[in-house]
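Enquirer: Fold the following and give me the result.
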Amino acid sequence: TLQENFDLHPLIIQNIFADNTRTKTEKYDKDLYVLTDFARFDEDLELNFNKVSLILRDNLLITILNDDEDIFNKVRIKLEKMVEFKLESSISLMFILMDELVDNYFELLDDVGEKLDDLEDELIEDANEKVLHQVYVMKKNMLYLRKSIQPLRSVVNKIYITADGKIDTSAQYFFREVYNHIIQMLDLVEVYRDTIIGLIDTYTTIIGNKTNDVMMILTVWSTIFLPLSFLTGVFGMNFKYMPELENPVAYPLFWIIVVVIIIGMLIYFKRKDWI
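Expert: The predicted structure follows:
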C-alpha cells in the first residue's frame, strides 16, 4: 500500500480517499502534501471534479489521481521530447504539474467563453426557458470554478514559503508562471460571471418587453371596445320610448358608427406607434 511503501503520514492517506475535501496544502513531517482538483465538462455542460494529490519529499514527487485518465500525459510527452531540458529539483516538477492543472482550467474557461457567446446569440434570437436554464448552468459552473481556483493562489504561495530552502532558479520561474496563470484565471472567472449576470438581465428585459407588447395590444383592443360597449349598453336599455329604435336606418347606422370608431381609433393608435 501507499503507507507501507512510502511511509506516508496517516492524515495524507485519509485526505487522499476522503470525499468533499477542498484544495489545500499541508506539511506532514518530511512530506509536503497538495490536494487540488481536475475538472472537465460532461455532455450536459455540468462540471465534474476529480481529486489530484501531489506529495513532495526531498527529491521524490508522488502523484495520485482519483481517475483513470492520465491528465499529466501532456507533461510527460513534452519532457520526453525536450531531451536537453533538465529539471533541477522535484519541486520544479511539482510546479510544472500544477501548471498543467491550471492550464486545464484555462481550457475550461475557453469553452465557457464560447458557450456564453452562443447563448447570447440564442438569447437575442429567441429568449426561452431552455436558454435561461443553460445560462444558470453556466452560472453554477462559474461558482464551482471560482471555489476550486481561488484556494490555488494561497496553496502555491504556501508551497513556495514551506519549501523556501529547496527553491532553485528553475522552480522560481515555474512558481511565477503558475501564480500568474492563477491570477489570470480568477480575472477571467469574474469577467464571465459579469457576462452571465448581463445575460440574465438581458433575458429579463426581453421577456419584460414581450409582456409589455402583449399588454399594449390587449389595452388597445380594450380601449377600442370601450365606446362600443357604451353604445351597445345605451341601445340595449329596455326603455319603452326610444325613438331611435323605431327608425328603419337605425341598425345599419349603428354598424356604420361602430366601424368608423374602430377605424378612427386604429389610425390614431398607429400614428402614436402603439400598434
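Enquirer: from here on, contacts and neighbour counts on C-alpha atoms
Expert: Will do.
Enquirer: from the chain's centre, how far out does stretch 197-213 sit?
Expert: The chain centroid and the centroid of stretch 197-213 are separated by 18 Å, computed with CA atoms, centre = their mean, to the nearest Å.
Enquirer: I meant to write stretch 92-112 there.
Expert: 19 Å.
Enquirer: Strands along the stretch 51-200 of the chain, start to end?
Expert: 60-65 (DSSP state E, counting those that start in this stretch).
Enquirer: here's the other one to compare against:
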Amino acid sequence: MSKKNRARRNKQKTGLSPGTVVYTGHKSEQKLFIEAFNYSPTHVKEEEIPSVDGVFSYKSDSKDHVTWININGLNHTDVIERIGTHFNIHPLILEDIANTSQRPKVDEFEDYLSLNMKMLYYDVEKGLITEQISLILGHNYVLSFQEAEGDVFNELRERIRHGKGRIRTLGSDYLFYALIDNIVDHYFVVVETLGDKIEDLEDDLFNGSTQEFISTQIQDLKREILRIRRSIFPLRDIINRIEKSEHRLIDSKNLPFFQDLYDHTIQVNENTEVYREMVWGLMDMYMTGLSNKMNEVMKVLTIISTIFIPLTFIAGIYGMNFDNMPELHYQYSYPILLIIMLVMFVLMIFYFKRKKWL
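Expert: Predicted coordinates for the structure are as follows:
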C-alpha cells in the first residue's frame, strides 16, 4: 500500500466523534452479501439474505437453534449500524468492525463477546491476502463481518450442512471457536507457504545465485513476514483471555477446545518467529555471496594484471624503438590496430558477462 493511501485512511477518521462507523479499507466497491445458517442437531436451514431486513428475523432466544449470520462488505456502514442497533452492539465495537487497520483484540460485554482479527490466505494471482474479520458471539448466535467475499470457512459450512462432527450438537460458543480455529488453521498454511518460499530462496543463495531480483524477493519476504506477524502475534493473548474470562456465553465443557486453540496460536507464533529470523539472515547470505563473488573476480583480474605487469614494464622501457618493424610502414596499420583494439574490447565485455561479472 502506498504512503498516499495510508495517509488517506488515517485522515478518514480524523475529527470524528468516537463510535462513528467509517470504513477505512480500499474495497469500497464491494457488493453486500449476507448469508445465514440456522441449525439444530436435527435440521439446518441455509439462506442467502437479499437485504439487511432479513437478518432481524433470526434473533431468537430459542435454546435449540444456533444461527450464524455472515456479512460480506464492510464498506456498507449503514448495514453494520442497523445490525448493531438490532443486536444492541456498542457503537465503539461497530467502529472497530469497519476499521480495517484495527489491531486484533477481544472485548467482553455482558450479553456478547466481540473479536477482531485478520484472516490470511494466499491467492494465486494476488499473493498474500490480509482481510479484516470481526466476530460477535451472542446468545445462540454468531455474527461475522468480512471485508470482502472469499474466506476460509468452506469446510465449516460443509460440516454444518451435513452434520459432520459435533458442530450441530454444541452451542454458539463452539461455532465461535470453530470459526477462529479455521482461521488459525490457515495461519499454518500461510506460514508453511512462506517457509517454502524462504527455503527455495535460501537454496538459490547457497547455489551461488546473486541476481539482482533476489534482493527484491528478500525485501518482499520481509514485508510479508511483518504483515503475518502483526496479524498473528496478538492472537495468543486474545485466546488466553477468552479461555480465562469465565464469560457466561462460554460453556465450561467447551473450554478444552479454546485451550487447544491457545496451543495452536503458540505454535504458529513460534513458527513465524523462526521464519522471521531466517528472512533477516537471507540478506546477510546475499551480501556474503556478492562479496565472495567479487573476491573471485578480483583474484582473476589480479592474476591477469600480474602477468602483464612485467610485459608492460619492458614495453615501457624500450617502447617502439626498433628499426625492424614492418607494420610501421603499412598503409592501413593504424585502422587495423584500432579494429583489433575494438574487437578485444567487445570480446572482454562478452567474457565478463558470460562469467556474470557484469
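Enquirer: Can you give me the TM-score here?
Expert: Here the TM-score for the pair of chains, by TM-score structural alignment, normalised by the length of structure 1, is 0.78; 242 aligned residues with a CA RMSD of 2.5 Å.
Enquirer: Show me which positions of stretch 49-59 of structure 1 end up buried.
Expert: Neighbour-count burial for stretch 49-59 of structure 1 flags 49, 51-57 (criterion: 16 or more other CA atoms under 10 Å).
Enquirer: make that stretch 274-293 of structure 2, sorry
Expert: Those would be 275-276, 278-279, 282-283, 285-286, 289-290, 293, for stretch 274-293 of structure 2 by 16+ other CA under 10 Å.
Enquirer: Among those, name the ones in helices.
Expert: Cross-referencing these against helices under DSSP state H gives 275-276, 278-279, 282-283, 285-286, 289-290, 293.
Enquirer: now the residues you listed as a markdown table including distance to Q259 of structure 2?
Expert: What follows is those, written out as a markdown table (distance: CA to CA, whole Å):
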| residue | distance to Q259 of structure 2 |
| --- | --- |
| Y275 | 25 |
| R276 | 26 |
| M278 | 29 |
| V279 | 31 |
| L282 | 35 |
| M283 | 38 |
| M285 | 39 |
| Y286 | 41 |
| G289 | 45 |
| L290 | 48 |
| K293 | 51 |
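Enquirer: now the helices for the stretch 1-150 of structure 2?
Expert: 3-11, 77-86, 91-98 (DSSP state H, counting those that start in this stretch).
Enquirer: How far off centre is stretch 267-284 of structure 2?
Expert: 14 Å.
Enquirer: what's the mean deviation for it versus structure 1?
Expert: With mean CA distance after the TM-score superposition for structure 1, stretch 267-284 of structure 2 departs from structure 1 by a mean of 1.7 Å once superposed.
Enquirer: Could you tell me where that stretch falls in structure 1?
Expert: Aligned by TM-score structural alignment, stretch 267-284 of structure 2 falls on residues 184-201 of structure 1.
Enquirer: What distance do you get for G138 of structure 2 to P234 of structure 2?
Expert: 23 Å (CA to CA, to the nearest Å).
Enquirer: do Y262 of structure 2 as well
Expert: From Y262 of structure 2 to P234 of structure 2 the distance is 12 Å (CA to CA).
Enquirer: Tell me which of those two has more neighbours.
Expert: Taking other CA atoms under 10 Å, Y262 of structure 2 and P234 do not tie; Y262 has more neighbours (22 against 16).
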